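Colleague: sequence first, predicted coordinates after that:
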Amino acid sequence: CLSMLTIYVGLGIIGVVANYAMIYVFEMTSENMFWGAAAKLPGVFFAIPLLAFLSARFEKQTIFVVVTAYTGVMAAMPHFLKMFDLFPPNDSPFFLLAFFGPIFLAYLVFPVAMIIIDSQLVDISDEHELKSGRRSEGIVFSIRSFANKATHGFGGLIAGFGLEYINFPEEADIGALPSEALDGLLIMNGPVYLGIYLLGTVIMLFYSIDRQRHAEILSELEARRSIDQQRQAEQTTQMWTK
């Protein structure tokens, strides 16, 4: 859960500052920015078969760590390249491909991580039921929904403080921003975002429910439920005999 919350903070940050970078650093028009949404769409259809392929071969933890790290690196790549003057000029014919190509590759697998998180929460619910004797799946996913909104908001708050820190002007003009403001936008979209995202993957390394452990949990739950059903049947029989 902590891994999920950390990643949502990163998404909250980039959700605010990414548009600033596209407009003021990369000087994109609204027509250019349309390709950002288009680049994210294919992942919705590609993620399911990819997840089926990966799930048959790897643990959920491994899939999440690799996919999340890959997504973070690819999404931050254009900003890192721009920081080190390795990105094509804004008027280059390869500009849009260089920017949205990595975004396309990132979001091609991004939904896999979100699906894995939900699957892991189900596993955690199973483990909680084994320990407490109560099924609390609804509570777990309610907390997930609340945490999603809260941490996204917290990420947006951090982004707001970041914009203040780099002295981003209230009435900014494209092409007229000071270099420290432009560099600040690149840093927030690059190192800051990627650092938080990778921290989420490191935290996920402590996730302890693998395929074997989950099978053991399900087996124990099934045995417990079978005993409970047998007891209920015996109690019902005793009531009728009385």
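Modeller: Ah, there it is. Numbers count the residues shown, from 1 in each chain.

Colleague: please count neighbours and contacts with C-alpha atoms only from this point.
Modeller: OK.

Colleague: what about the longest helix in the protein?
Modeller: In the chain, with assignment by DSSP state H, the single longest helix is helix 95-132.

Colleague: which helix or which strand is home to the residue nearest the centre of the chain?
Modeller: With distances taken as Cα atoms, centre = their mean, I7 lies nearest the centre of the chain, 5.1 Å away. Using DSSP states H and E, I7 sits in helix 2-20.

Colleague: and that helix, what's buried?
Modeller: Using 16 or more other Cα atoms under 10 Å as the test for burial, helix 2-20 gives 3-20.

Colleague: hang on, the earlier thing: could you look up the next helix or strand downstream of the longest helix of the chain?
Modeller: With DSSP H and E setting the assignment, the helix or strand that follows helix 95-132 is helix 137-165.

Colleague: in that next one, what counts as buried?
Modeller: The neighbour-count check on helix 137-165 (16+ other Cα under 10 Å) flags 137, 140, 144, 147-148, 150-159, 162-163 as buried.

Colleague: picking that back up, just how off-centre is the longest helix of the chain within its chain?
Modeller: 6 Å (Cα atoms, centre = their mean, to the nearest Å).

Colleague: the inter-axis angle of it versus helix 137-165?
Modeller: Calculated by axes from the mean of the first three to the mean of the last three Cα atoms, to 10 degrees, helix 95-132 forms an angle of 140 degrees with helix 137-165.

Colleague: in helix 95-132, what's buried?
Modeller: 96, 98-113, 116-117, 120-130.

Colleague: and it with helix 2-20, angle?
Modeller: Relative orientation of helix 95-132 and helix 2-20, computed by the same axes, to 10 degrees: 160 degrees.

Colleague: who does helix 95-132 touch, helix- and strand-wise?
Modeller: Judged by 3 or more Cα pairs under 8 Å, 6 or more residues apart in numbering; DSSP states H and E, helix 95-132 is in contact with helix 30-40, helix 42-55, helix 60-83, helix 137-165, helix 211-241.

Colleague: switch the cut-off to 6 Å
Modeller: Packing partners of helix 95-132 (3 or more Cα pairs under 6 Å, 6 or more residues apart in numbering; DSSP states H and E): helix 30-40, helix 42-55, helix 60-83.

Colleague: contacts for stretch 59-67 next, please.
Modeller: 113, 201 (Cα atoms under 6 Å, 6 or more residues apart in numbering).

Colleague: try stretch 173-182
Modeller: Outside of stretch 173-182, the residues within contact range by Cα under 6 Å, 6+ apart are 24-25, 166, 168.

Colleague: and those, which is closest to D228?
Modeller: I166 (62.0 Å; Cα to Cα).

Colleague: second structure follows, compare the two:
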Amino acid sequence: MTETATPISAPPIKYATKLLYGVGSMAYGVKDVAFRAYLLWYYNYVIGADAAMVSLAILVALVFDAISDPIVGQFSDSLRTKWGRRHPLMYMSAIPAAASFFFLWHPPEALDGWGLFAYLAVLSSAVRTCITFYEIPSSALAPELSSDYDDRTSIASYRYFFGYLGGYGMSILALAVFLAPTAEYPIGQLNPVGYWTFGLVGSVLMFGTVMISTAGTHHRIKYLRKLPPPQRRNPLETFMLMRRTFSNKAFLAILGFGLLKYTAIGMAAALSLYFGTLFWGFDNFEMAIMSAEPLVGAVLALIFAPVIAKRLGKRNAAFWLAIAAIFLGTLPFILRLNGLFYADDDPRVLPTLFGILALYSACAISSAILVHAMIGDVIDASALKTGRRAEGLFYAANSFMQKCVTGFGLMAAGILLTIVDLPERAQPGEVDPASVDLLATLYIPSIAVLYIAGALFLHFYRIDRASHEANLAALKARDDAKRPAP
């Protein structure tokens, strides 16, 4: 029995629905920026745990969470309720995700050593697994909201925009408000109370945005595919079906790209506070301003990603945008290490760095938007070949890859910090500049090689506008042939 039934005729998706759908990504953005940029710093530099131990705990949590992704994806694809396959899981994720995020930033004071390691590993696993019950079904919902080649790029653009708004908006609040300098903590990034507030506000945002997004797309349930009950399969049959599903060469190209790219992203994000505080010498206010540059990039990507995709096609646009991103992302570090950038006390440092990195973010986010939209096109191609709709499984596999390799990026960041031997809890003026320069010197080639090598995998992605439209026509013809004559 195939599972490719065409949904009833649906009106075009409105911009309001795209906005509400995208709002839910704020929850993922809050969690993502917290794990990438703040968690390692908080447990290592503020609480005083060993950097390698903290990195290992986060890696354990990421791998544990990643294992749950295909389980949730498979379950979501197989679910049959009056609210469809996705919305029940999205609704139920809100409270546990918010609660576990809150407690992650409130560890008991008496914990240290392996006790603190266990607490961090368990709570990190809980946060990431609970948010998976929203993120995977929500991602799988995107290609069902529209099958149009360009509309999918637009939907992905809103998703990424709000993801960055949630994550970096929260980062701006943290640096400008929660971690503002006080008499007791003139370096606000070392104030533990600020991180407790971060956990509270983040948990409230998680709950609210998940509920708004889920309720905001609820009216589209009646237009989603009405699929027959899934066939019962033993574990071996399920594994073979997943293997057949993931044998799609276009999807393997996307996974290859993401495998290396997200390792680089995980490393860059984990070191962002270290570079901002120690390499560029920014204070809290300047760090807050710099935290806004990804938002500027997200706005530019929201506007330009669909335009560039129409001109070059999704694959070519994603490739060249990734190459441009890594050039812009490493350029300021290369210039500074070679004495070609402005000195720390020059007022042009902040606006120049902000402008370069905003363009970097625009390119990187646009590339990610296009790859996310490309997965929807892969799903249609796979459905034509296998006779099965597997949106949840495809997005779960992509999420699995991202989480695992982002964890390796975090681990790599911890290794670099160990190599350069930064002193624990040292104030910025107490850190040897040579150690910070060595950190940047090791960082540049690491992420450049990962990013460029990953982009080369996109050469093997061969779905363009024409082939996608041909796949949709073939799917429609097959479904029409199976309908009984009137």
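Modeller: Right, received. Where do you want to start? Quick caveat: nothing in here was measured; it's all calculated off a predicted structure.

Colleague: just checking, the residue nearest to the centre of structure 1 touches Y197?
Modeller: Yes - counting by Cα atoms under 6 Å, Y197 is a contact partner of I7 of structure 1 at 5.2 Å.

Colleague: sorry, back to before: just the buried residues of the contacts of stretch 173-182 of structure 1.
Modeller: 24-25, 166, 168.

Colleague: Serialize these to TSV and add fields for distance to V73 of structure 1 and secondary structure.
Modeller: Listed next are those as TSV, based on distance: Cα to Cα, whole Å; DSSP: H, G, I helix; E, B strand; the rest coil:
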residue	distance to V73 of structure 1	secondary structure
Y24	22	helix
V25	19	helix
I166	23	coil
F168	25	coil
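
Colleague: the residue nearest to the centre of structure 1 maps to what in structure 2?
Modeller: The alignment partner of I7 of structure 1 in structure 2, by TM-score structural alignment, is K261.

Colleague: and that match, how far from I375 of structure 2?
Modeller: 16 Å (Cα to Cα, to the nearest Å).

Colleague: starting at the chain centroid, how far to stretch 68-76 of structure 1?
Modeller: That offset, for stretch 68-76 of structure 1, works out to 10 Å (Cα atoms, centre = their mean).

Colleague: show where it falls in structure 2, residue numbers please.
Modeller: Under TM-score structural alignment, the match for stretch 68-76 of structure 1 is residues 322-330.

Colleague: that stretch vs structure 1, mean deviation?
Modeller: Here stretch 322-330 of structure 2, set against structure 1 after superposition, deviates by a mean of 1.5 Å using mean Cα distance after the TM-score superposition for structure 1.

Colleague: before we move on, the earlier item: would you mind putting the buried ones among the contacts of stretch 173-182 of structure 1 into CSV with distance to S92 of structure 1 alongside?
Modeller: Formatted as CSV, these follow (distance: Cα to Cα, whole Å):
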residue, distance to S92 of structure 1
Y24, 17
V25, 14
I166, 28
F168, 26
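
Colleague: so which of these comes closest to N189 of structure 1?
Modeller: Nearest to N189 of structure 1 among these, counting by Cα to Cα, is V25 at 11.1 Å.

Colleague: so what corresponds to that closest one in structure 2?
Modeller: With TM-score structural alignment as the criterion, V25 of structure 1 matches F279.

Colleague: tell me the counterpart of F161 of structure 1 in structure 2.
Modeller: Under TM-score structural alignment, F161 of structure 1 pairs with I415 in structure 2.

Colleague: and the aligned partner of R388 of structure 2 in structure 1, how close does it get to I166 of structure 1?
Modeller: Alignment note (TM-score structural alignment): R388 of structure 2 maps to R134 of structure 1. Using Cα to Cα, R134 of structure 1 is found at 50 Å from I166 of structure 1.

Colleague: cool, and A113 of structure 1?
Modeller: Remark: distance between A113 of structure 1 and I166 of structure 1 (Cα to Cα) = 32 Å.

Colleague: SS state for Y158 of structure 2?
Modeller: helix (DSSP: H, G, I helix; E, B strand; the rest coil).

Colleague: surely it touches G22?
Modeller: Yes - applying Cα under 6 Å, one finds Y158 of structure 2 in contact with G22, separated by 5.1 Å.

Colleague: excluding chain neighbours, what is closest to H152 of structure 1?
Modeller: Ranked by Cα to Cα, 6 or more residues apart in numbering and with sequence neighbours excluded, the top spatial neighbour of H152 of structure 1 is G12, at 4.2 Å.

Colleague: does the one you found touch G156 like I think?
Modeller: Yes - counting by Cα under 6 Å, G12 of structure 1 does reach G156; the two are 5.0 Å apart.

Colleague: which bit of structure 1 covers the helix or strand that I172 of structure 2 is a member of?
Modeller: For I172 of structure 2, the host element (DSSP H and E) is helix 149-173. Helix 149-173 of structure 2 corresponds to no residue of structure 1 when matched by TM-score structural alignment.

Colleague: other residues contacting that helix?
Modeller: 18, 22-23, 25-26, 29-30, 33, 288, 291, 298, 302, 306, 369, 373.

Colleague: how far does that helix sit from its chain's centre?
Modeller: Here the centre of helix 149-173 of structure 2 is set off from its chain's centre by 10 Å, with Cα atoms, centre = their mean.

Colleague: now do stretch 456-470 of structure 2
Modeller: For stretch 456-470 of structure 2 - counting by Cα atoms, centre = their mean - the centre lies 23 Å from the chain centre.

Colleague: now that stretch: buried residues?
Modeller: 457-458, 461, 463-464, 468-469.

Colleague: in structure 1, which residues correspond to it?
Modeller: So stretch 456-470 of structure 2 sits over residues 202-216 in structure 1, by TM-score structural alignment.

Colleague: the closest residue to V9 of structure 1 other than its chain neighbours: what's it in contact with?
Modeller: Spatial nearest neighbour of V9 of structure 1, chain neighbours left out: G155 (4.3 Å); criterion: Cα to Cα, 6+ apart. Residues near G155 of structure 1 by Cα under 6 Å, 6+ apart: 9, 12-13.

Colleague: go again with 8 Å.
Modeller: By Cα atoms under 8 Å, 6 or more residues apart in numbering, the residues touching G155 of structure 1 are 8-13.

Colleague: if we can go back for a sec, got a list of what the match of V25 of structure 1 touches?
Modeller: Counting by Cα under 8 Å, 6+ apart, F279 of structure 2 has contacts 433, 436-437.

Colleague: correct me if wrong, but G281 of structure 2 is in a helix.
Modeller: No - G281 of structure 2 sits outside any helix when classified using three-state DSSP, being coil.
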